[in-house]
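In: Predicted model and sequence below, questions to follow.
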Amino acid sequence: MPRTPATASQDRSAVRSLLRLWPYVRPVRIRLFAAAFVAVLASCTGLVIPLVLKWMVDGPVADRDTAGVWLGALCLLLLGVAEALLFGLRRWLVARPLSHVEAEMRADLYGRLQRLPVAFHDRWASGQLLSRATSDLGLLRMFLAFPLTFLLVNSVTILFGVVIMLLQDWTLGLVILGPAIPVVVVCVYFENRYAVVARRSQDQAGDLTTVVEESVLGIRIIKGFGRHRSQALAFRELSSTLRGTELHKARLLATIWAVIVTLPEVAIGAALVLGVVQVADGELSAGTLVAFLSTALALRWPVDSIGFLLAMSQEAATATERYFEVMDEAPEEPDGHGGRAAASDGGLRFDGVTFRYPDASPDSPPTLDGVDLHIRPGESMALVGATGSGKTTLTALVPRLHEVTAGRITLDGEDITAMSREELRSRVAVAFEEPTLFSASVGENVLMGAADGAGAVELERALGVAQADFAHALPQGVETQVGEQGLSLSGGQRQRLALARAVVGQPRFLVLDDPLSALDVHTEAAVEAALRQVLADTTALIVAHRPSTVLLADRVALLSDGRVTAVGTHQELLRSNTEYAHLMSGEPSGTQFGTQFGEQEADRR
């Protein structure tokens, strides 16, 4: 089930949340302020129309002045055209800057996601992050384009309209103002309840996005196990939950709209009856009543839209909160924050390294506990251990995908925390057991591991080492697009391309996490033969599960329950360590078998 890592805060403030958008709005504030001013001017232009009607009714119409009527009609036409042009100008003013704001926010979010530690990505569902980068930012752009402006415009319009009505007849004006207090009370109540439901809806939309993404990426598993009905049922349940939340939002919005629309309509009806009585008694001119009612009707949209604008503002506030939940996450520790004094040993050294995952229980044992290991310059060391012993975690610490909890790791005597990540990762190349390829060409995927400027020569060399010459037989050769996750290739082909990516830059340090697990016997032998030439010029740590991979290394370290329990050559450990012999043989009585196997392999080498 998708995880929603954050929930709405009980003491949230929509205004406080939305104010966090100011750094992004500030560069385009002049155009936004100009757009707001133009919109206010257009709205106020509309309020002049009732005054023209008053003049026409009490003047030319009452006096049967045809020329005056045509003059009034021309004024009304010009006012209408001016209002339309001003609103069009407002839209033109906001279109470009708001698309820029959205693009900047999306770029910042993507950049922050790249800088956040791996532990963050382990904790968050990808669909939640995708929904923040797409639908949430779309809501914010809509808020800046429409509700933000028209909350101001409609407030100013209502204020001026009420002043005009009070000046025309204060008794009728008080009748119109009667519903103001109940409307305000209902709006406050509505805002608090709608905020909770809006947040729930956006989180559920993120969960639904996660399900869709996982279903697309795992379509082979779903089809292979015939689980499409159960997946469809899970999707339908989440979709139904989201539908229920959206209906709840609709009911809340309908309630507030009903109150906001009904009370002013009743007030207008009452003002109409009272005004007609005053006209009949000669206390009010017909023109004044027409102007008063026209003004009241002109205020219907600004008043009626309050609920709609508040709803959009609340959704924008929750979208802002969700956006800054990611932006407020602490990125990886700053580069070069100061390591200990450099040691005299070269190569790769683990010195008392302890590691516990950030979300692990404080009472649980650490994943790695006091690991001491030294891989000499130019040496290859195989890392062997049972499943769950911490091998992959240890390799992830070298390029600082995770930060050590205690102890330190040095490269050629320099603490890795004392160098920038860019420098560290230029020295260390990695290949993981689960190869990840991107929606790009074969060549682009491989050259991601090389420095800028690398070309065909480096690509061909890396493909040769990884025995990935199959790339030339693809429809467009190395320019062939491999597709999302590289699923158009076999597991062995993906693994060979990942290995090519690791060696293309001729790194000084190489970390390989069981890089040959998906290869057949013959391909594995060919890759090993080429890889030995690469390992002769680099310092390497190789996670190995099979004896053939272990034989690539000069020495072997046995990792057991997060500790290095033995270090030696393959033959030494086979003879002296029962656990190692068992791991190599796969049999309970692995010592005798493993010793025999070691002697045979020694003869082969």
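Out: Thanks, I have the structure now.
In: only C-alpha atoms for contact and neighbour calcs from this point on.
Out: Will do.
In: didn't residue 293 look like it was pressed against residue 272?
Out: Yes. With contact defined as Cα atoms under 8 Å, residue 293 counts as touching residue 272 (7.3 Å).
In: Looking at those two, which has the bigger crowd around it?
Out: residue 293 (20 against 17; other Cα atoms under 10 Å).
In: contacting residues around the more buried one?
Out: 268, 272 (Cα atoms under 8 Å, 6 or more residues apart in numbering).
In: Got another one to weigh against that:
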Amino acid sequence: MRTKGDHQSGVRNLWRLRRYLRPYRLQFAFLILAALAGTAVGIAVPLVIRRVVDGPIAHHDPGGLFALGALALLFGVAEATLTFIRRWSQSSQALGMEATIRQDIYAHLQRLPVAFHDRWQSGQLLARVTADLSVIRRFLSFGLLFLIVNLATYAVVVGLLIRLHWPLGLLVAASSVPLVVVSRRFTHTYLRTSRRMQDEQGDLATQVEETARGLRTVKSFGRQAFMSGQFGSGADRLRDTAVDKGRQLAGTSAQFDLVPNLTLAAVLVAGAVEVAAGRLTIGELVAFVTLQLMLIWPIESLGWIIGNAQEAMTASDRIYEVLDAPPSIVDRPNAAKAANVKGEVCFDDVWFSYPGSDRPVLRGISLTVRPGETLAVVGTTGCGKTTLVSLVPRLYDVTSGRITLDGRDIRDLRMCSLREVVGVAFEEPTLFSMSVRENLALGRTDATDDEIHEALALAQADFVDDLPWGLDTRVGEQGLSLSGGQRQRLALARAILSRPRVLVLDDPLSALDVHTEALVEKALAGVLSDTTALLVVHRPSTIALADRVALLAGGVIVATGTHSELLATVPAYRAVLSEAATTAEAA
């Protein structure tokens, strides 16, 4: 339920969008001038008609009739020309503003922390970048222009009507009172309905996106009918809201149509009486009625303009919900570039809680990984292993304590520089709908084909050579045209290709068969020989890559040492490995 405060927020956020008009302010001013000039020419036509009726027609003057007729024709051509110019230049301005806002939102989304994206549905973000921007574009380019022009038209025409015949002119002016009452009632209800509809569009987009990504799961469980039912319920809610929105707009438009028509009827009757009494000429009555007819479109369009403005307010609210989200992980003012990195990583009394939670996931972690050392992090599911290694490339920031690289707090390093020296491969590999080469070169765009093939060989990803177009083969959305093991090997090759000084591997071999895993581990041993590495380990076989092992339990490091030392002295370590071995055999 939206409140008055929310309406004020919508007005404020819509006003904030004016900065996107600034690059087009001269063009927008020209549009306003062209529209006002076209309206002025249109208003002049009834005044010419008045002269025609009371002059050449009343006095049977053919010469004057042709002259005034030619003038009216000239005005008509001028109005048509100005309308063409306005509409022609309007599109480029509107689309330019929309593109600029869309680019700003996308760039801001890249700056926002992972925690933000953990909370937000992707469909809601998609709806804001597409549907909501289209609503704002329509208002800034058409609604706002027509609002200015129609208000100016109404004021000028009413002023001329009062000048032509003040009693009838005041009658027309008084008809604005019920229009104001209708408008206030309409804006109160339509705003809430618009917001509800835009939110439901985002929910539906999320469902489509999630179903497309999880289609294999849906099919494997035979839940197509269930998911279709859920989607149908969401679609029905959206339809009902859209129908309610259309009903409100139709009802208001009918009232906006009724008021000027009733006023016109009253003017015709009263005007006829005035003509009969000699207080008004026929030409003046014709000009009066013609001018009054020019108010019908501005008044009838008022419902659409107000509705479009309400939609733009809620859309700007939704957009600024994203744009106002602060990037919490940013470079410090004096952040420096990471140079001559040796690779010593130190966790110094690190505590971490996820945003919005007061329960610490990591508690007082103190741990040092020496340059060139490989440290395996072992623990039961949910103990905080992935969270721990995600702090190194600053996907999240520590709640307290610090992490240092070669003795320097990583928050004092530029993020782009830090992420150049820290390579990452996660258990759930992320591939994009682009070629194999483009996916691999995300971390190092200047990599040669030879270097790419070397990284593929180390990751045992030679299957790329058998793809239809080799490195130029597009892997499809999320890389789903490949198997899970193939995706993991490509993600590992991508991390290796970036030549990091620190390599973070979050169980990147979980989808590999035993034979392939052994080959990858053998190749990785060479890569890790001169690279600092943190390995999140679930399979006991991967521990062989590590120089040391850290046992994590309940967010605390409970033991560190070599594999053999922990195996001999720490029962909890033996229990974790036993559980992992049982899980691996079951898989």
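Out: Everything's here; your move. Everything quoted here is computed from the prediction, not taken from an experiment.
In: Any idea what the TM-score comes out to?
Out: The TM-score (TM-score structural alignment, normalised by the length of the second structure) is 0.95; 580 aligned residues with a Cα RMSD of 2.1 Å.
In: so what corresponds to residue 397 of the second structure in the first structure?
Out: Using TM-score structural alignment, the equivalent of residue 397 of the second structure in the first structure is residue 403.
In: And for residue 318 of the second structure?
Out: Residue 318 of the second structure maps onto residue 322 in the first structure, by TM-score structural alignment.
In: In the second structure, which helix is the longest?
Out: Looking across the second structure with DSSP state H, the single longest helix is helix 224-276.
In: That helix vs the first structure, average distance?
Out: For helix 224-276 of the second structure, the mean deviation from the first structure after alignment is 1.2 Å (mean Cα distance after the TM-score superposition for the first structure).
In: can you pull out the strands in the stretch 1-150 of the first structure?
Out: With DSSP state E, counting those that start in this stretch as the definition, the stretch 1-150 of the first structure shows no strands.
In: Could you give the residue range in the first structure aligned to the longest helix of the second structure?
Out: Using TM-score structural alignment, helix 224-276 of the second structure pairs with 228-280 in the first structure.
In: how far out from the middle of the chain is the matching stretch?
Out: Relative to its chain's centre, stretch 228-280 of the first structure lies at 32 Å (Cα atoms, centre = their mean, to the nearest Å).
In: quick one, helices of the stretch 351-500 of the second structure?
Out: Along the stretch 351-500 of the second structure, counting by DSSP state H, counting those that start in this stretch, helices occupy 385-390, 415-421, 436-440, 449-458, 484-497.
In: Now do the last one: which range of the first structure does it align onto?
Out: Taken onto the first structure by TM-score structural alignment, helix 484-497 of the second structure occupies residues 491-504 there.
In: Pull out the buried positions in the matching stretch.
Out: Neighbour-count burial for stretch 491-504 of the first structure flags 492-504 (criterion: 16 or more other Cα atoms under 10 Å).
In: now stretch 134-152 of the second structure
Out: So, applying 16+ other Cα under 10 Å, buried residues of stretch 134-152 of the second structure: 134-147, 149-150, 152.
In: how about that stretch, aligned to which bit of the first structure?
Out: Counting by TM-score structural alignment, stretch 134-152 of the second structure pairs with residues 138-156 of the first structure.
In: Residue 53 of the second structure and residue 330 of the second structure, how far apart?
Out: 73 Å (Cα to Cα, to the nearest Å).
In: hang on, I meant residue 66 of the second structure
Out: If you go by Cα to Cα, the gap between residue 66 of the second structure and residue 330 of the second structure works out to 74 Å.
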